[in-house]
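Novice: following is a predicted model, sequence given first.
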Amino acid sequence: MEYTIGFIGTGNMAGAIINGIVASHMISPSQIALYDINKEKLESYRSQGFAVCKSIEALVSQCKNVVLSIKPQNFTDVLAQIRPAVNKETVFISIAAGISAQFIKENLGYDVKLVRVMPNTPLLLGCGSSAISKIDPVTEEEFSFVKKIFACAGQVETIDSEKMNEVIPLNGSSPAYIYLFAKVFVDRAVSLGFDADTANRLFCNTLIGSAKMMLESGKTHQELIDMVTSPGGTTFAGLKALEENNFNKALIQCFDDTIKRTYELGQ
């Protein structure tokens, strides 16, 4: 095999992973092969020293590791195209929501080596979070290599392969829900006369600090809530409003509907 890793699709998420790999000096651009239907994007990568393949079949036949960085609705067509080029040594890495290991193996007609990953968009800044699972017959050495790839752009957590759909609201979709929370608060602050950038910085830096408290303080979520909340105080009033408007129920519904849609996409 000529290349260490190949990417079928070079969208935002693939670009974030590629940038992380190159920035860490883990693999040189010349050892990374790419294929995309966007020829202009491929030429841009070629000018930076990356290998560009004329077809996805050529990419698969020349790469030890192949990242399937395509939309879920395109999987059937893409898997049909690469099926003739599959061999027992290739490790496929899927970052698509809802596409099961069984679906990929059945469509490739072979018990391929497979690793499923659920990354998120903060990988674009090198501070993402990726949930990753090992599917037999991937070896521990091969799995370790894939984990190192995603560690180049953030944190990596190994989870049970049976929980890859359930992790999506925690990890894959959750940035959108956090952004919505921020948008509501910042928009409200602006309506009260705050400068938008100032309000956004105040909220975001509070969010960063709160995340560090959750990760590093050793306290439970409830203990941290109690630290901020005085009986009858301002935070107490805000939490009461959330409770009266079924905030917890709405979040649970959000979590469950995300998982439900993931299974629907995989059918």
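Specialist: That came through fine.

Novice: only C-alpha atoms from now on, for both contacts and neighbour counts.
Specialist: Noted.

Novice: so who does the closest residue to E166 other than its chain neighbours touch?
Specialist: Excluding the flanking residues, the one nearest E166 by Cα to Cα, 6 or more residues apart in numbering is I259, at 5.7 Å. I259 is in contact with 165-166, 168-169, counting by Cα atoms under 8 Å, 6 or more residues apart in numbering.

Novice: taking the residues you listed, tell me the two that lie furthest apart.
Specialist: N165 and P169 (8.6 Å; Cα to Cα).

Novice: packing partners of whichever strand or helix holds F203?
Specialist: Here F203 sits within helix 196-216, counting by DSSP states H and E. Of the remaining helices and strands, those touching helix 196-216 by 3 or more Cα pairs under 8 Å, 6 or more residues apart in numbering; DSSP states H and E are helix 174-191, helix 221-228.

Novice: in space, what's closest to the residue most central in space within the chain - neighbours in sequence excluded?
Specialist: Residue closest to the average C-alpha location in the chain (Cα atoms, centre = their mean): P119, at 1.5 Å. Leaving aside its sequence neighbours, P119 sits nearest to S130 (Cα to Cα, 6+ apart; 4.1 Å).

Novice: ok, second structure coming up, stack it against the first:
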Amino acid sequence: METVELRVGFVGAGRMAGGLVRGLLRAGKVPASSILASAPSDKNLDAWRELGCWTTHCNLEVLQESTLVILATKPHVLPGVLQEIRPAVGPHHIVVSLVAGVTLQTLQRLLPSGTKVLRIMPNLPCVVRAGAMVFARGSDAGDEEAALLKNLLSSCGLCEEVPESYINIHTGLSGSGVAYVYLFAEALAEGAVKMGMPSGLASRIAAQTLLGAAKMMLETGEHPAKLRGEVCTPGGTTIHGLHQLEKGALRATVMNAVEAATNRARSMAEDKEQGWGEDLPSPAEQEG
């Protein structure tokens, strides 16, 4: 299946879906004319139309017009959406969920037997094609579907296939981690402001410093501890600064933040599963 011929549909047109579609469009892998998004009102759809995408208020139309269907609704809306669209889901569809906390097992139970289902977890920098994404495949999604999705998502940044159990960890590390980095960047810049540098310049330099450090990690493949050691000279400025960070327990605090966010993602997922996971009968149960 050639990606240039692919028709992509989004059920839900919120912030994360918008970030993903902007990344896809910037990469030029899917033309706007091959993208259709649905939402109950025009509140979010206006921005999609400005990008040149097709829009509708009918979720079923997305199924009728698309091969790759991306579920991007709020979690509490998803049960009703699945109930609405499942009669239209066919063997030619690839259904991809980016709804937080909803497992592949639940998606497969609430969609027709044999549906090719995958689950992705992107993060906000997908909009600037610098995202970090992971995806897991359901039991009926094969290598072809995984390769297609990875090809598309790689245009928006780093993309890795993982066991589904890693998705909540990814949320704590990268989904929430973007905010940790912004907090660190803000503190870095404010330190320079304290020492007399103008705020705008300090923020730009802080951002470029983070970008450069991240690029070196990715391109060299070196462990961050080794790269950090290469910046330190005996008795120099860097080791004095690092000593202050160690006194403030920066590493332990950041590890605690990833742990807390991961645990919160897990508990939210469990709440969703208990809240509506058993509410809807499966297609087989309905037929019976």
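Specialist: Now that the structure is in, tell me what you want to look at. Nothing here was measured: the structure is a model prediction, and the numbers come from that model.

Novice: fetch the TM-score of the aligned pair.
Specialist: Here the superposed chains carry a TM-score of 0.88, computed using TM-score structural alignment, normalised by the length of the first structure; 266 aligned residues with a Cα RMSD of 2.4 Å.

Novice: which one of the helices and strands packed on helix 196-216 of the first structure is the most hemmed in?
Specialist: Most buried of these by mean neighbour count (mean count of other Cα atoms under 10 Å) is helix 174-191; its value is a mean of 14.

Novice: and the angle from that helix to helix 196-216?
Specialist: Put simply, helix 174-191 of the first structure runs at 140 degrees to helix 196-216, going by axes from the mean of the first three to the mean of the last three Cα atoms, to 10 degrees.

Novice: what range does helix 174-191 of the first structure cover in the second structure?
Specialist: Counting by TM-score structural alignment, helix 174-191 of the first structure falls onto residues 177-194 of the second structure.

Novice: tell me how far that stretch lies from the chain's centre.
Specialist: 23 Å (Cα atoms, centre = their mean, to the nearest Å).

Novice: same check, this time on stretch 92-107 of the second structure
Specialist: 13 Å.

Novice: equivalent range in the first structure for it?
Specialist: Under TM-score structural alignment, the match for stretch 92-107 of the second structure is residues 89-104.

Novice: can you give me the first-to-last residue distance of that stretch?
Specialist: 16 Å (Cα to Cα, to the nearest Å).

Novice: and that stretch, which residues are buried?
Specialist: Buried residues in stretch 89-104 of the first structure, counted by 16 or more other Cα atoms under 10 Å: 90-101, 103-104.

Novice: so can I have a markdown table of those showing distance to L251 of the first structure?
Specialist: A markdown table is the format used below for these (distance: Cα to Cα, whole Å):
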| residue | distance to L251 of the first structure |
| --- | --- |
| T90 | 40 |
| V91 | 37 |
| F92 | 34 |
| I93 | 31 |
| S94 | 28 |
| I95 | 25 |
| A96 | 23 |
| A97 | 20 |
| G98 | 21 |
| I99 | 24 |
| S100 | 26 |
| A101 | 29 |
| F103 | 30 |
| I104 | 32 |
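
Novice: which of these fall within helices?
Specialist: 101, 103-104 (DSSP state H).

Novice: closest one to A211 of the first structure out of those, please.
Specialist: Of these, the one sitting nearest to A211 of the first structure (Cα to Cα) turns out to be A101, at 32.5 Å.

Novice: corresponding residue for V62 of the second structure in the first structure?
Specialist: Using TM-score structural alignment, V62 of the second structure pairs with L59 in the first structure.
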